[in-house]
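Chemist: Dropping a prediction and its sequence here:
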Amino acid sequence: MTTIVVVHTGPVTVQPLKDQLKEQLPDARVINIVDDSLLNDVRAAGHLTPEVTQRMYSYMANAQAMHADMILNACSSVGEAVDLLRGMIRTPIVKIDEAMALEASRIGTRIGVVATVKTTLEPTVRQIRKKAAEQKREVTVVERVAEAAFEALLAGDTERHDEILKRTIVGLADEVDVVVLAQVSMARLVPTLGATRVPVLSSPKSGVASLKGALESARSGTR
């Protein structure tokens, strides 16, 4: 049986990814590791820290010890830790937002990115620029941080959170060629946006599809 370990920095990414994994890889065994102190520590520091990277290593080393076939990193805020850890962990690691960043850089040259926390926005922007550079494409990234939405979420007001985010997304769509949602938890808003002038990309579906493709490539390579 295929075993996938998902490393989360909070509980909000667990259900969206469980749903996608069940849909795309229904026979896989999925193990979720959740440590909400990771994102809290990144937010407190304002950036990824060596201590957070070390804890990420320990979780992914545990996944390797569980004989996982693949590890899925569920949070963009710690995604750059994966770039370091891929050289230390034998088990292949997929970043949830990598496929989305690649798709966005192929769609247009003016890319909008929406987040509710700056520590997620900045690595997502760097990821998009990296993917564009790999394809020798020049892009302009337009950033939006909907901080009021995050404060509303902390206060338990999900309705206001969603309202602020929708307004931010729709407004940004008038300025760019494609909009990227930097956090997994935002994906549930996409069906409620209605018709938008440009594509709005979220990471759960494409990230799990990327993981599925990596699994299939690994299997074909061992035959």
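Modeler: Looks like it arrived, so ask away.
Chemist: hey, let's count contacts and neighbours off CA atoms from now on
Modeler: Noted.
Chemist: buried ones in whichever helix or strand residue 141 is part of?
Modeler: Secondary structure assignment for residue 141, by DSSP states H and E: strand 140-145. Buried residues in strand 140-145, counted by 16 or more other CA atoms under 10 Å: 141, 143-145.
Chemist: How about stretch 90-109?
Modeler: For stretch 90-109, the neighbour count (16+ other CA under 10 Å) marks 91-105, 108-109 as buried.
Chemist: about what we covered before: how about JSON lines for the buried residues of strand 140-145, with distance to residue 219 added?
Modeler: Below are these laid out as JSON lines (distance: CA to CA, whole Å):
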{"residue": "141", "distance to residue 219": "37"}
{"residue": "143", "distance to residue 219": "39"}
{"residue": "144", "distance to residue 219": "40"}
{"residue": "145", "distance to residue 219": "40"}
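Chemist: Nearest to residue 9, out of these: which one, please.
Modeler: Residue 9 has its nearest neighbour among those in residue 145, at 19.3 Å by CA to CA.
Chemist: residues contacting residue 169?
Modeler: Applying CA atoms under 8 Å, 6 or more residues apart in numbering, we find residue 169 in contact with 114, 179.
Chemist: what packs against the strand holding residue 141?
Modeler: Contact analysis of strand 140-145 by 3 or more CA pairs under 8 Å, 6 or more residues apart in numbering; DSSP states H and E lists strand 110-115, helix 118-134 as its packing neighbours.
Chemist: I'd say residue 197 and residue 172 touch.
Modeler: No. Using CA atoms under 8 Å, residue 197 makes no contact with residue 172, being 9.9 Å away.
Chemist: The two: who's more crowded?
Modeler: Comparing residue 197 with residue 172 by other CA atoms under 10 Å, the one with more neighbours is residue 172, at 22 against 14.
Chemist: Could you pull out the helices in the chain for me?
Modeler: Using DSSP state H, the helices of the chain run over 14-24, 37-45, 50-65, 79-85, 98-107, 118-134, 147-154, 158-173, 203-222.
Chemist: which strands and helices sit next to the first one?
Modeler: This points to helix 14-24. Judged by 3+ CA pairs under 8 Å, 6+ apart, helix 14-24 is in contact with strand 29-34, helix 203-222.
Chemist: cool, the third one as well?
Modeler: Using 3+ CA pairs under 8 Å, 6+ apart as the contact test, the elements touching helix 50-65 are strand 3-8, helix 37-45, helix 79-85.
Chemist: second one coming, line it up with the first:
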Amino acid sequence: MLEPRPLVAMIHAVPSGARVAQETFARDFPEARVWNVLDDRLLDDARAAGGLTDALRRRMLRLIGHVMDGGAQALLLTCSSYGEVVDTARTLWEAPVLKSDEAMFKAALAGPYRRIAVVASAAPAVPAAVAQLHALVPTVRPDRAVDIVTALSEDAAAAESPEDTARHLASALRAAGGGDVDAVLLAQYSLTPAREALTALLDVPVLDGAGAAARELRDWLAAAPSPAHTEVVAP
């Protein structure tokens, strides 16, 4: 049974992604009390290091520990580049921890799409998204092949409007040979405002992760038994 106002924490690496997630939760999971934690160096430091380092993984785990110690009943990491840390977090904490695009990937693989494109404006998001997709194939789509195309447009990160973002992403996708894909997945929450414009440019379904994540967390918390409240006395 869903508690009246469950506390859901979100850890963000990009302010624009944080805004998208908050707007989506307000629409799709309004019962949640949202706790936002922002470290706006997470993505820049991963870029500078050429990917996740052990130090960056430990840093994210400290942030996760911070919200869990603060009473979070569920957690969403909105930065796809740090998705692999969720696997470790799930072994350390009982509260549900969700990767940014996990629900979207499940929906895409369960759908009728044969050729799927993953588009991003930040380099670390691409291998992180592809790794998650491949990891889900054996359980979600074991009997059907899937062809994954990736496209990166760092120019899209500096675009001044959703329409410009969409044009940069579409151009990168076509250059990567993705002109005949069946669906496009946005690998970052910060790209969500460009979804409608990109759909119009490519004329294929464009999926984003924020809404899918909000609905999945809501379903998880609704199905979970209410936790027992015990008083902890400091020694």
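Modeler: Okay, I see it. For clarity, every value in this text was computed on a predicted model and none was experimentally measured.
Chemist: what's the TM-score here?
Modeler: TM-score for the superposed chains, counting by TM-score structural alignment, normalised by the length of the first structure: 0.88, backed by 217 aligned residues with a CA RMSD of 2.2 Å.
Chemist: ok, back up a step: let me have the helices and strands packed on helix 14-24 of the first structure in JSON lines, extended by distance to residue 150 of the first structure and mean neighbour count.
Modeler: JSON lines is the format used below for those (distance: least, CA to CA, whole Å; neighbours: other CA atoms under 10 Å):
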{"stretch": "strand 29-34", "distance to residue 150 of the first structure": "20", "mean neighbour count": "17"}
{"stretch": "helix 203-222", "distance to residue 150 of the first structure": "19", "mean neighbour count": "17"}
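Chemist: In CSV: these, plus distance to residue 117 of the first structure.
Modeler: Converted to CSV, those look like this (distance: least, CA to CA, whole Å):
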stretch, distance to residue 117 of the first structure
strand 29-34, 19
helix 203-222, 16
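Chemist: Quick check: the gap between the equivalent of residue 156 of the second structure over in the first structure and residue 42 of the first structure.
Modeler: Using TM-score structural alignment, the partner of residue 156 of the second structure in the first structure is residue 149. Separation of residue 149 of the first structure from residue 42 of the first structure (CA to CA, to the nearest Å): 19 Å.
Chemist: ditto for residue 130 of the first structure
Modeler: Distance, residue 130 of the first structure to residue 42 of the first structure, by CA to CA: 22 Å.
Chemist: same question, residue 63 of the first structure
Modeler: 22 Å.
Chemist: So the two - more neighbours on which side?
Modeler: With neighbours defined as other CA under 10 Å, residue 63 of the first structure and residue 42 compare such that residue 63 has more, 24 against 18.
Chemist: what's the matching residue for residue 25 of the first structure over in the second structure?
Modeler: Under TM-score structural alignment, residue 25 of the first structure pairs with residue 29 in the second structure.
Chemist: Quick check: chain neighbours aside, which residue is closest to that match?
Modeler: Spatial nearest neighbour of residue 29 of the second structure, chain neighbours left out: residue 214 (6.0 Å); criterion: CA to CA, 6 or more residues apart in numbering.
Chemist: Tell me the residue in the first structure aligned with that neighbour.
Modeler: By TM-score structural alignment, residue 214 of the second structure lines up with residue 208.
Chemist: And for residue 107 of the second structure?
Modeler: Structural alignment (TM-score structural alignment) places residue 107 of the second structure against residue 103 in the first structure.
Chemist: now swap in residue 187 of the second structure and tell me
Modeler: Match for residue 187 of the second structure (TM-score structural alignment): residue 182.
Chemist: do you know which of the helices and strands packed on helix 50-65 of the first structure lies nearest residue 57 of the first structure?
Modeler: Here helix 79-85 is closest among these (CA to CA), at 6.5 Å.
Chemist: Which residues are in contact with the residue positioned nearest the centre of the second structure?
Modeler: With distances taken as CA atoms, centre = their mean, residue 100 lies nearest the centre of the second structure, 1.8 Å away. Counting by CA under 8 Å, 6+ apart, residue 100 of the second structure touches 76-80, 83, 209-210, 213.
Chemist: Of the residues you listed, which ones are shared with the first structure?
Modeler: For these, the subset whose aligned partners also touch in the first structure (both residues aligned by TM-score structural alignment, their matches' CA atoms under 8 Å) is 76-80, 209-210, 213.
Chemist: Now distance to residue 42 of the second structure too, for these, in JSON lines please.
Modeler: Shown next, in JSON lines, are those (distance: CA to CA, whole Å):
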{"residue": "76", "distance to residue 42 of the second structure": "15"}
{"residue": "77", "distance to residue 42 of the second structure": "12"}
{"residue": "78", "distance to residue 42 of the second structure": "12"}
{"residue": "79", "distance to residue 42 of the second structure": "9"}
{"residue": "80", "distance to residue 42 of the second structure": "11"}
{"residue": "209", "distance to residue 42 of the second structure": "19"}
{"residue": "210", "distance to residue 42 of the second structure": "19"}
{"residue": "213", "distance to residue 42 of the second structure": "21"}
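Chemist: Out of these, which is nearest to residue 9 of the second structure?
Modeler: Closest approach between those and residue 9 of the second structure, by CA to CA: residue 76, at 6.4 Å.
Chemist: mind checking what that closest one lines up with in the first structure?
Modeler: With TM-score structural alignment as the criterion, residue 76 of the second structure pairs with residue 72.
Chemist: about what we covered before: indicate which one of the helices of the first structure is closest to residue 3 of the first structure.
Modeler: Closest of the helices of the first structure to residue 3 of the first structure is helix 50-65, at 9.4 Å (criterion: CA to CA).
Chemist: list the buried ones in the closest one?
Modeler: For helix 50-65 of the first structure, the buried set under the neighbour-count rule, 16+ other CA under 10 Å, comprises 52-53, 56-57, 59-61, 63-64.
Chemist: on average, how far is it from the matching bit in the second structure?
Modeler: Taken over the aligned residues, the distance from helix 50-65 of the first structure to the second structure averages 1.1 Å (mean CA distance after the TM-score superposition for the first structure).
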